[in-house]
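*Asks:* Give me a model of this one.
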Amino acid sequence: MRDWQLVKLARATKLPRVSRAMRFGILAAVILAAAGAWVLYGSSAFAVTEVLVKGATFVETAQIREATEVAKGTALAAVDTDEVAARVRGVAPVADATVSRDWPHTLVVEITERTPYLAVPGDSGVGLVDSSGVAYRTVEEIPPGIWPVELKTPGPQDPATLGVLSVLSSLSDDLRAELETISAPAPTRIELRLHGGRTIFWGDATDCAEKSAVATVLLARSADHLDVSAPGVPTVRD
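*Replies:* Model prediction:
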């Protein structure tokens, strides 16, 4: 190809020049984006001035605010709401938490508190345990409607605690109506104490549905002590 043909081809394929107006528009857009980012992240125009806690009845709101680890003056846009929610869930009495922004200055933390399911009396008070086995609060007296339970180390990983929860979930209405307290000194030694001094030795938390059915039938007996640890061959004695 001759030189003059190469020059002609180069001219034909040359990209159009960017106009001065277009260059100005691009520059303005970049400046505006940078200014917007500075307003959101670098100025006090959208900084956190309040951490609003909702849903707290027994938990101190100051404890929740401290758990967020969000200081006043932090850019609201820079707050990782998922991370903050995870930290708040680490507070023992909190079952769940959500975190959101209320522009321009407020971080909103909404919590769901744990509900007591078991009461574990101890030397320093009554420990409350929720339905997942988490011990989360100590009070002076057993709340109405909560079963007292004797446990050495209540917790979601404690076999005796998990055993008691399994037993309770399997009880018939008749057994629930008679139940007064539960003792679980070991996972294999769960015992139900009924009104009037009667007892039911449950053993471990296996075959709970069958044990519940057998124990319900045996309630009609006059015996004071029932043993359903082997539900196929239950025993009764005065």
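*Asks:* going forward, measure contacts and count neighbours with C-alpha atoms only.
*Replies:* OK.
*Asks:* mind listing the helices for the protein?
*Replies:* 3-13, 20-41, 61-68, 81-89, 159-170, 173-178, 208-218 (DSSP state H).
*Asks:* Need the winner for burial among these.
*Replies:* helix 159-170 (a mean of 20; mean count of other C-alpha atoms under 10 Å).
*Asks:* what angle do it and helix 208-218 make?
*Replies:* 60 degrees (axes from the mean of the first three to the mean of the last three C-alpha atoms, to 10 degrees).
*Asks:* any chance of the helices of the chain in JSON lines, plus distance to residue 97?
*Replies:* Formatted as JSON lines, these follow (distance: least, C-alpha to C-alpha, whole Å):
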{"stretch": "helix 3-13", "distance to residue 97": "60"}
{"stretch": "helix 20-41", "distance to residue 97": "25"}
{"stretch": "helix 61-68", "distance to residue 97": "10"}
{"stretch": "helix 81-89", "distance to residue 97": "6"}
{"stretch": "helix 159-170", "distance to residue 97": "24"}
{"stretch": "helix 173-178", "distance to residue 97": "32"}
{"stretch": "helix 208-218", "distance to residue 97": "33"}
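*Asks:* Out of those helices, the one nearest residue 198 is which?
*Replies:* Within the helices of the chain, the stretch nearest residue 198 is helix 173-178; the backing value is 9.3 Å (C-alpha to C-alpha).
*Asks:* excluding its backbone neighbours, what's nearest residue 140?
*Replies:* residue 125 (5.1 Å; C-alpha to C-alpha, 6 or more residues apart in numbering).
*Asks:* residue contacts, the one you found?
*Replies:* Contact analysis of residue 125 by C-alpha atoms under 8 Å, 6 or more residues apart in numbering lists 138, 139, 140, 141.
*Asks:* can you count the residues close to the second one?
*Replies:* A count of nearby residues for residue 139, using other C-alpha atoms under 10 Å, gives 13.
*Asks:* can you count the residues close to the nearest residue to it once chain neighbours are set aside?
*Replies:* Once flanking residues are discounted, residue 139 sits nearest to residue 126: 5.2 Å by C-alpha to C-alpha, 6+ apart. By the criterion of other C-alpha under 10 Å, residue 126 has 19 neighbours.
*Asks:* To compare against the first, here's the next sequence to fold:
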Amino acid sequence: MKRPEGFDRTPPPPVAEPGEVETESAEPGEARSSRSKSKQPRASRVPPSRPAAPTPQPAFLDVPDTSADEARERARETRRAARRAAAERRAVERTEVRRFTRRTRHRRAGWITAGAIVVVLVGGVTLGVFSPLLSLQTISVQGTSRVDRGAVLTSLKGQVGKPLALIDFGAVKSDLSNFPLIESYVTETKPPHTLVIRITERQPIASVLVGKTYELVDPAGVIITTSTTQPADVPLVDVKGATLDGNVYRAAAEVLLSLPTSLRTTVKGVSASTADDVTLMLSTGEEVVWGSAEASTQKAELLTGLIKSHKATNPTQSVEYDVSAPDNGIIRTK
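*Replies:* So this is what the prediction gives:
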């Protein structure tokens, strides 16, 4: 039979009053039916002093939370990777753009270069042609001995003040043609202000007796100077009344020009009635039958050999050399 609730429960121990000490029987097995309560003074019941326990701190101050730092670091790495990927993508795009536009860029660079060259050329030509910075101020004449240098400078005075690119060389040629002793000339412009003219004068090759006057002439028959006495350094040419601009004098002059210098200085006179019977008189007394001016170089070599051979065998004998046939020289005794 179930008992009513509470019959078998042990009653709770009584609560001790302040200042009372609960005493229990030390003997085991004794019933706790009797308890004595006694009151003692409060001071005798104070427990001995103990050191104060440290105040417990919150757990989050002792253990650092690294999850937030790791998340931020991962976010930074992600952003850096994204930036690197974007930079690589842009580099690839630029490479592809350059590859597909290479021909266009080369064509554009070619046009730009050509345009720059044209601009530079036009600017240089404009500066050289129209700028007074490159105007002619000095004329230098070189190579004159018989030609009057002062007269040449006076004749070219009209070119002074012109830009070097606008010098009228046709007018220069016309002015210099007034000096018959000028055989040829070369001009050179030296920026910024100088024109150099190098003159080659006509060199006399023979003298011709006209009346009682000896005219000193060059190979073209141009009279260089006149004299009342025969010049000693050039041979006297007798063309039997022919003019100096004819074939007879031209043949005689060609023969003289073909001679080596060592042999030409020994020629005292030249005579010719036609262009095919030129004859030389040497200062040693010998004569040379030359014939026409054809093959004059071979004839000159043949004459040199004949003279050397004759001088080696009989140097005192007066002879006549015939070189009219350049492949068969003849020595005739006078």
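*Asks:* got a list of what the residue nearest to residue 139 of structure 1 touches?
*Replies:* Shown in contact with residue 126 of structure 1 (C-alpha under 8 Å, 6+ apart): 119, 120, 138, 139, 140, 141, 142.
*Asks:* Run through the residues that contact the last one.
*Replies:* What it means is residue 142 of structure 1. The contact partners of residue 142 of structure 1, by C-alpha under 8 Å, 6+ apart, come to 119, 121, 126, 148.
*Asks:* Report the separation between residue 98 of structure 2 and residue 91 of structure 2.
*Replies:* According to C-alpha to C-alpha, to the nearest Å, residue 98 of structure 2 and residue 91 of structure 2 sit 11 Å apart.
*Asks:* and what of residue 149 of structure 2?
*Replies:* 75 Å.
*Asks:* Same check on residue 78 of structure 2?
*Replies:* 20 Å.
*Asks:* Please apply the same query to residue 74 of structure 2.
*Replies:* Taking C-alpha to C-alpha, one finds residue 74 of structure 2 at 26 Å from residue 91 of structure 2.
*Asks:* What span of structure 1 is stretch 85-100 of structure 2 aligned with?
*Replies:* Taking TM-score structural alignment as the measure, structure 1 aligns no residues with stretch 85-100 of structure 2.
*Asks:* starting at the chain centroid, how far to that stretch?
*Replies:* Computed by C-alpha atoms, centre = their mean, to the nearest Å, the separation of stretch 85-100 of structure 2 from the middle of its chain amounts to 37 Å.
*Asks:* Aligned against structure 2, show me the partner of the residue nearest to residue 140 of structure 1.
*Replies:* In structure 2, residue 125 of structure 1 lands on residue 214 (TM-score structural alignment).
*Asks:* cool, residue 92 of structure 1 as well?
*Replies:* Match for residue 92 of structure 1 (TM-score structural alignment): residue 180.
*Asks:* count of neighbours near that match?
*Replies:* 13.
*Asks:* Now do the contacts for residue 304 of structure 2.
*Replies:* Taking C-alpha under 8 Å, 6+ apart, one finds residue 263 in contact with residue 304 of structure 2.
*Asks:* Look up how far residue 287 of structure 2 lies from it.
*Replies:* 13 Å.
*Asks:* and if you look at residue 130 of structure 2?
*Replies:* Residue 130 of structure 2 is 65 Å from residue 287 of structure 2, by C-alpha to C-alpha.
*Asks:* Repeat that for residue 96 of structure 2.
*Replies:* Taken as C-alpha to C-alpha, the span from residue 96 of structure 2 to residue 287 of structure 2 is 94 Å.
*Asks:* now swap in residue 298 of structure 2 and tell me
*Replies:* 18 Å.
*Asks:* same deal with residue 161 of structure 2?
*Replies:* Taken as C-alpha to C-alpha, the span from residue 161 of structure 2 to residue 287 of structure 2 is 59 Å.
*Asks:* Look at those two and report which has more neighbours.
*Replies:* residue 287 (21 against 15).
*Asks:* which one in structure 1 is aligned with the more buried one?
*Replies:* Residue 287 of structure 2 maps onto residue 199 in structure 1, by TM-score structural alignment.
*Asks:* Just give me the residue right at the centre of structure 2.
*Replies:* Centroid-nearest residue in structure 2, with C-alpha atoms, centre = their mean: residue 117, separated by 15.1 Å.
*Asks:* Where does it sit, in terms of helix or strand?
*Replies:* In this assignment (DSSP states H and E), residue 117 of structure 2 forms part of helix 102-130.
*Asks:* picking that back up, ChimeraX command for the buried members of the contacts of residue 126 of structure 1?
*Replies:* With 16 or more other C-alpha atoms under 10 Å as the burial test, the buried ones among the contacts of residue 126 of structure 1 are selected in ChimeraX as follows:
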select :119,120,138,142
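*Asks:* so which of the contacts of residue 126 of structure 1 persist in structure 2?
*Replies:* Conservation of these in structure 2, assessed by both residues aligned by TM-score structural alignment, their matches' C-alpha atoms under 8 Å: retained contacts are 119, 120, 138, 139, 140.
*Asks:* Using CSV, please lay out those together with distance to residue 9 of structure 1.
*Replies:* Below are these laid out as CSV (distance: C-alpha to C-alpha, whole Å):
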residue, distance to residue 9 of structure 1
119, 89
120, 90
138, 86
139, 89
140, 92
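*Asks:* Out of the residues you listed, which comes closest to residue 100 of structure 1?
*Replies:* Closest approach to residue 100 of structure 1 among those (C-alpha to C-alpha): residue 138, at 30.2 Å.
*Asks:* Identify the residue spatially nearest to that closest one, adjacent ones excluded.
*Replies:* Spatial nearest neighbour of residue 138 of structure 1, chain neighbours left out: residue 127 (4.4 Å); criterion: C-alpha to C-alpha, 6+ apart.
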